[in-house]
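1. prediction below, plus the sequence it came from.
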Amino acid sequence: MEQYLSRNISCENCKHAYSTFKIKSRYIRPLTHDSDFCSTYQSLETNPLLYYVSVCPYCGYAVSDEFNPKLTKEAHFAIQTKIQKHWNYKNYGQKRSVETAINSYKLGIYSGIIKKETPIVMAGLYLRLAWIYRTIEHSNTQEQRFLKLAVEQFELSYTLGDYEEKGMSEIKLLYLIGDLNCRLNLERQATRYFQMVIGHKHKEKEQRLVEKARDRWYEIRKSTKLKVSS
């Protein structure tokens, strides 16, 4: 149990204090990184994704660190009537299985929708849940489902500009939208976003991502030519 850190949280909805596990940073050692920034780890026990969402055991309100901590009166009332009213005490604050983690994400997504969290925050939840499904190799359908939801929110975030509040650069956002579209076999949309990265006015600042976008663009072109010739 030494890889776990217990964090104390005060629920903004019901005002109860509770504790929840996180993985200590020195135990987070990624082995590989996918093109959409998903990391793989030596074991599920040291995968920080499982603990990204914190769930209040008293009322069921679930949040990530990216959530705006403040609740409007309308959001507070909606959470009380749509979540807390139907909630039975359950503790998500201990060691989590993949199934428990998935449930915590779904609670976080539902809480975010009710609270009307920003698109960039919702996109992060959808994308990370897709990554968890990726660790379960037989769950490709669910992975695709949440990748689609993620890319929709990322595109909305690009339109609204809320990604800047979370410290994400425009180039990284455009690259990620392109990559997710590629994973969804939406090659035309992927090409469009990769081209936006390649031609971006600040491309010198993030040359690694620009090169990755160029490589993915060439892959799509090559694949398209092969399909046409066959």
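-> Cool, the structure landed. Keep in mind that this is a model prediction, so the values were computed, not measured.
2. when you work out contacts or count neighbours from here on, use the C-alpha atoms and nothing else.
-> Noted.
3. can you give me the strands for the chain?
-> For the chain, applying DSSP state E gives strands covering 4-10, 17-23, 30-33, 39-41, 54-55, 62-63.
4. which other helices and strands does the third one contact?
-> Spelled out, that is strand 30-33. Packed against strand 30-33, as judged by 3 or more C-alpha pairs under 8 Å, 6 or more residues apart in numbering; DSSP states H and E, are the following elements: strand 39-41.
5. which residues does the strand it packs on contact?
-> Counting contacts by C-alpha atoms under 8 Å, 6 or more residues apart in numbering, the residues outside strand 39-41 that touch it are 28, 29, 30, 31, 32, 33, 47.
6. how about a cut-off of 7 Å?
-> Residues outside strand 39-41 that contact it (C-alpha atoms under 7 Å, 6 or more residues apart in numbering) are 29, 30, 31, 32, 33, 47.
7. over to stretch 15-35?
-> Contacts for stretch 15-35 (C-alpha under 7 Å, 6+ apart): 3-11, 39-42, 46, 48, 51, 54, 56, 93-95.
8. this is the other structure I want to compare:
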Amino acid sequence: MLDALFTVEKDCPICEKKIKVTRVRSRLDMIKQDTDFCCQYKNVNPYYYAVWFCPHCSYAAQDTYFDEIVPAAAERIQKFFSERNVSIDLSGTRTREQAVVSYQLAILCAELAASPASRLAGLHLRLGWLYREAGQEEEERVILAKAAEYYEKTLAQESMPVGPMSELTITYLAAELLRRAGANEKALLYLSKVVSSPQAREEKRIADLARDVWQDMRAAAKAKIPAKQQG
């Protein structure tokens, strides 16, 4: 596991102090991928280290946009934590519990920064995956429902694509998270949008995933039994 991790030095964009962050080497052996794109790997879980944290000012954000903070948002975050005594060590090898804390802090910072819905959706999604890994089903359901809500806002408010995700992918993901959260009727509405979209031909993998989930849900509904959890 240690061979998969390495440390780099960064400047915190909030307090400008030097920090050390743990990164994961890109070559990991994937075991499987769930229907909401959660990947399981051998030896190390890269989601544990996707959030970078500054121990000096308590700023936390996903690595891909850690440096993307405007002055007004930085001021709000700095003021919030300056009024609280936060003493947390998230350096080095993280436990699952430390990873959960890192996402909770990143969500708080993203809310203080008024970040786009897509960023908040992604943070909630990955936090939900950590709860899944721990077998905390109720916590997972609540967080995935929140992720689905933010993906719905993403579809309504943001220009497409969002990073590597197309509108069709986000629509499918919102549907799958709603299904996992127990909102089956709403999930079916989003799945029908995916399978009937003209873009379905160009994004066959997403369309096929949507059809598989849709068919499983409809079959389960006819049999009057809960739809099975996939993956």
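-> Structure's in. What do you need? These numbers were taken from a predicted model, which means no experiment stands behind them.
9. just the buried residues from the contacts of stretch 15-35 of the first structure, in ChimeraX please.
-> For selection in ChimeraX, the members of the contacts of stretch 15-35 of the first structure meeting the burial criterion (16 or more other C-alpha atoms under 10 Å) are listed in this command:
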select :4,11,39,40,41,46,48,51,54,56,93,95
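10. coming back round to it: tell me which of the strands of the first structure lies nearest to residue 220 of the first structure.
-> Of all the strands of the first structure, strand 30-33 sits nearest to residue 220 of the first structure, with 20.2 Å by C-alpha to C-alpha.
11. tell me how far the closest one lies from the chain's centre.
-> Centre-to-centre, strand 30-33 of the first structure and its host chain are 17 Å apart (C-alpha atoms, centre = their mean, to the nearest Å).
12. now stretch 134-145 of the second structure
-> Stretch 134-145 of the second structure sits 13 Å away from the centroid of its parent chain (C-alpha atoms, centre = their mean).
13. adding distance to residue 147 of the first structure, write the strands of the first structure out as a markdown table.
-> What follows is the strands of the first structure, written out as a markdown table (distance: least, C-alpha to C-alpha, whole Å):
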| stretch | distance to residue 147 of the first structure |
| --- | --- |
| strand 4-10 | 29 |
| strand 17-23 | 24 |
| strand 30-33 | 17 |
| strand 39-41 | 16 |
| strand 54-55 | 22 |
| strand 62-63 | 20 |
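14. could you list the residues in contact with the longest helix seen in the first structure?
-> Ordering each helix of the first structure by length in residues (DSSP state H) puts helix 207-229 first. Under the criterion C-alpha under 7 Å, 6+ apart, residues 175, 187, 191, 194, 197, 198, 203 lie in contact with helix 207-229 of the first structure.
15. same thing but at 6 Å, please
-> Around helix 207-229 of the first structure, the neighbours that count as contacts under C-alpha atoms under 6 Å, 6 or more residues apart in numbering are 191, 194, 197, 198.
16. measure the counterpart of the last one in the second structure to residue 28 of the second structure for me?
-> Looking back up the chat, that one is residue 198 of the first structure. The alignment partner of residue 198 of the first structure in the second structure, by TM-score structural alignment, is residue 195. For residue 195 of the second structure, the distance to residue 28 of the second structure (C-alpha to C-alpha, to the nearest Å) stands at 32 Å.
17. what about the two, which has more around it?
-> Each of residue 195 of the second structure and residue 28 had its neighbours counted (other C-alpha atoms under 10 Å), and the higher figure belongs to residue 195 (21 against 15).
18. kindly tell me how buried the closest residue to the more buried one other than its chain neighbours is, as a neighbour count.
-> Leaving aside its chain neighbours, residue 195 of the second structure sits nearest to residue 207 (5.6 Å; criterion: C-alpha to C-alpha, 6 or more residues apart in numbering). The burial metric for residue 207 of the second structure, expressed as a neighbour count using other C-alpha under 10 Å, is 24.
19. show me where the second structure has helices.
-> Along the second structure, counting by DSSP H, helices occupy 71-82, 96-112, 117-133, 137-157, 167-180, 184-196, 204-223.
20. so which of these is the most packed in?
-> Relative to the other members of the helices of the second structure, helix 167-180 carries the highest mean neighbour count by mean count of other C-alpha atoms under 10 Å, namely a mean of 25.
21. quick one: that helix aligns where in the first structure?
-> Under the alignment (TM-score structural alignment), helix 167-180 of the second structure falls on residues 170-183 in the first structure.
22. what's the matching stretch in contact with?
-> Residues lying outside stretch 170-183 of the first structure but in contact with it, judged by C-alpha under 6 Å, 6+ apart, are 151, 190, 193, 194, 197.
23. post-alignment, that stretch versus the second structure, mean distance?
-> Averaged over the aligned pairs, stretch 170-183 of the first structure sits 0.8 Å from the second structure after superposition, using mean C-alpha distance after the TM-score superposition for the first structure.
24. what's the counterpart of residue 80 of the second structure in the first structure?
-> Using TM-score structural alignment as the criterion, the counterpart of residue 80 of the second structure in the first structure is residue 82.
25. who are the contact partners of its match?
-> Applying C-alpha under 6 Å, 6+ apart to residue 82 of the first structure gives no contacts.
26. can you tell me what residue 206 of the second structure aligns to in the first structure?
-> Residue 206 of the second structure maps onto residue 209 of the first structure when the alignment is built from TM-score structural alignment.
27. against residue 192 of the first structure, how distant is that match?
-> Counting by C-alpha to C-alpha, the gap between residue 209 of the first structure and residue 192 of the first structure amounts to 15 Å.
28. again, but for residue 177 of the first structure
-> According to C-alpha to C-alpha, residue 177 of the first structure and residue 192 of the first structure sit 10 Å apart.
29. give me the neighbour count for the nearest residue to residue 74 of the second structure once chain neighbours are set aside.
-> Excluding its sequence neighbours, the residue lying closest to residue 74 of the second structure (C-alpha to C-alpha, 6+ apart) is residue 14, at 5.6 Å. By the other C-alpha under 10 Å criterion, the neighbourhood of residue 14 of the second structure contains 22 residues.
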